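Participant: Turn this into a model:
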Amino acid sequence: MICGGRGTPFKVITTAANVNDVTQTLVLVDGIPPVAGKPGRPRRRPDALLGDKGYDSNPNRRELRRRRILPVISRKGAPNIKDLGKLRYVVEQTFSLLHYFKRLAVRWERRLDLHDALVSLTCGLICWRRLKKARP
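Facilitator: From the prediction side, this is the model:
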């Protein structure tokens, strides 16, 4: 899952349990939809990518830098980056919101299309609740 700075899920993909996170990093970054904001072209890439040690690889770091995205990823075998958890909690909070829907906490669906549909519906509900809360 890749989400914005306030926990809005931008892209969620489902893979097999034995697929490494490193292989999915660029797929997630490429799947970020255009985000409108300031006048002009909509943004298609984040300024920085925060990840845990599962996303650590030199090819990933090089490719992210080539795309002008700052990789803030802890290195394997090294101490954690100080205060990275204070920033990454947003992703963990969004995961916990997904698991609030009991069907997604444990994957009971055998068919991938049904599971992806439930994940998409849940992400839509999370976005709707955040928009509803932000609106006066």
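
Participant: switch to C-alpha atoms for all contacts and neighbour counts from now on
Facilitator: OK.

Participant: can you pull out the strands in the protein?
Facilitator: Assigned by DSSP state E, the strands in the chain fall at 2-3, 9-11, 48-51, 70-73.

Participant: Sequence B follows; please return its structure for comparison with A:
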Amino acid sequence: MGRGELTDAAWERISPLLPGIDGRGRPWRDHRQVINGVLCRLRTGAPRRDLPERFGPWQTICERFARWEVDGTWARLLEEVQVHDDSIGAVEWTVSVDSTVNRAHQHAAGAPQKGAQAGAELEDPARAAADQALGRSRGGLTTKVHLACDGRGLPRAILVTPGNVNDSTAFDAVLDALRVPRTGVGRPRRRPDAVIADKAYSSRAIRRTLRHRGTRAVIPERGDQKANRVRRWRTGGRPPAFDRELYKARNVVERCFSRLKQFRAVATRFDKLAARYRAGLHLAALVLWLRDTAR
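Facilitator: Here you go, the predicted model:
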């Protein structure tokens, strides 16, 4: 086993969840070998053509990664690990939400616009970039990763948007992505006990959304909002409740971003398609969950 590859314990956890061989066509190359090749590319950021030969043909690694992204295998693996930990009470439902901006490599640009025919001229390159979660800022093309993690600093929900998208506009989508199915009878759990976020998420709409969900909001009030409320005096309303002690736990999401960015293909986006980049994030998150379980 090489550095960064699947351990025996991790392989035993996920091997029963992988697609089986239906007996038709040529036999599949060993799943573990291919996944280790995908992890090598994700960890080093190397082009797929430059992967070591011991992982097999690079075309097989690329094709298997793309196929399992389309059928949702990578997302399903992450969900199954979360379901297992939630069934034994290991998942903490105090959630921290934040985002980070990752620079996109020049190879990430140039994906075709959604719905455009092959070889057709793009009428709006800016729209094509936005379709693939690429936004232009001062540093060039960037992608923003919105993340919700639990109290242990493990990724719970991941969303990618163009880098110039405001954090608060993606908050509802991140909450909707929080979903852990039950092992027995019952609907999936979607409501965290509390949501911790910084001042970028301080708005009446977000607080109202959390209140309707029955979730406690631990979000500090921005200075301009406080000044406006004080200026209006009695009509400004009461200050929102804020738990300073619980807010100290917000750093877990920052540590989670730091762990995810140990994978160089996450810290810098090389994938042209947003779905491929999101699949890499799901795989990196899966590795973090498996490492935590092995402790």
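
Participant: out of the strands of structure 1, nearest to residue 134 of structure 1?
Facilitator: Residue 134 of structure 1 sits nearest to strand 9-11 of all the strands of structure 1, at 15.9 Å, using Cα to Cα.

Participant: coming back round to it: mind checking the strands of structure 1 for the one nearest to residue 101 of structure 1?
Facilitator: So among these, strand 9-11 is nearest, using Cα to Cα, at 15.3 Å.

Participant: Residue 60 of structure 1: what's it in contact with?
Facilitator: 22, 25-26 (Cα atoms under 8 Å, 6 or more residues apart in numbering).

Participant: who wins for neighbours among those?
Facilitator: residue 25 (19 neighbours; other Cα atoms under 10 Å).

Participant: State which helix of structure 2 is the longest.
Facilitator: helix 274-294 (DSSP state H).

Participant: and that one, how far from structure 1 on average?
Facilitator: By mean Cα distance after the TM-score superposition for structure 1, the fitted helix 274-294 of structure 2 averages 0.8 Å away from its aligned residues in structure 1.

Participant: Residue range in structure 1 corresponding to that helix, please.
Facilitator: Using TM-score structural alignment, helix 274-294 of structure 2 corresponds to residues 112-132 of structure 1.

Participant: what does stretch 73-89 of structure 2 give?
Facilitator: Going by TM-score structural alignment: stretch 73-89 of structure 2 matches no residues.

Participant: Once you drop chain neighbours, what's closest to the spatially most central residue of structure 2?
Facilitator: Residue closest to the average C-alpha location in structure 2 (Cα atoms, centre = their mean): residue 158, at 2.5 Å. Leaving out its chain neighbours, the residue that sits closest to residue 158 of structure 2 by Cα to Cα, 6 or more residues apart in numbering is residue 147, at 4.9 Å.

Participant: And stretch 220-228 of structure 2, how far out from the chain middle?
Facilitator: In terms of Cα atoms, centre = their mean, to the nearest Å, the centre of stretch 220-228 of structure 2 is set 30 Å apart from its chain centre.

Participant: buried residues in that stretch?
Facilitator: 220-221 (16 or more other Cα atoms under 10 Å).

Participant: I figured residue 44 of structure 1 hits residue 28, correct?
Facilitator: No - Residue 44 of structure 1 is beyond contact range of residue 28, at 11.9 Å (criterion: Cα atoms under 8 Å).

Participant: Now check residue 10 of structure 1 against structure 2: what is it aligned to?
Facilitator: Using TM-score structural alignment, residue 10 of structure 1 pairs with residue 156 in structure 2.

Participant: since we're on that match, how many residues are nearby?
Facilitator: 26.

Participant: what's it in contact with, if anything?
Facilitator: Taking Cα under 8 Å, 6+ apart as the test, what residue 156 of structure 2 contacts is 82, 147-150, 178.

Participant: For the residues you listed, work out which two are farthest apart.
Facilitator: Most distant of those, by Cα to Cα, are 82 and 147, 15.3 Å apart.

Participant: which one of these two has more residues nearby?
Facilitator: Each of residue 82 of structure 2 and residue 147 has its neighbours counted (other Cα under 10 Å); residue 147 has more, 26 against 22.

Participant: Residue 155 is in contact with that one, correct?
Facilitator: Yes - in this structure residue 147 of structure 2 lies within contact range of residue 155 using Cα under 8 Å: 6.8 Å.

Participant: Verify the contact between residue 41 of structure 2 and residue 265 for me.
Facilitator: Yes - at 7.3 Å, residue 41 of structure 2 counts as touching residue 265 under the criterion of Cα under 8 Å.

Participant: Compare these two and say which one has the larger neighbour count.
Facilitator: residue 265 (26 against 22).

Participant: what residue of structure 1 takes the place of that one?
Facilitator: Using TM-score structural alignment, residue 265 of structure 2 lines up with residue 103 in structure 1.

Participant: mind listing what that match touches?
Facilitator: Here residue 103 of structure 1 is in contact with no residue (Cα under 8 Å, 6+ apart).

Participant: how close does it get to residue 84 of structure 1?
Facilitator: Distance, residue 103 of structure 1 to residue 84 of structure 1, by Cα to Cα, to the nearest Å: 30 Å.

Participant: Repeat that for residue 122 of structure 1.
Facilitator: From residue 122 of structure 1 over to residue 84 of structure 1 (counting by Cα to Cα), the distance is 27 Å.

Participant: do residue 48 of structure 1 as well
Facilitator: 12 Å.
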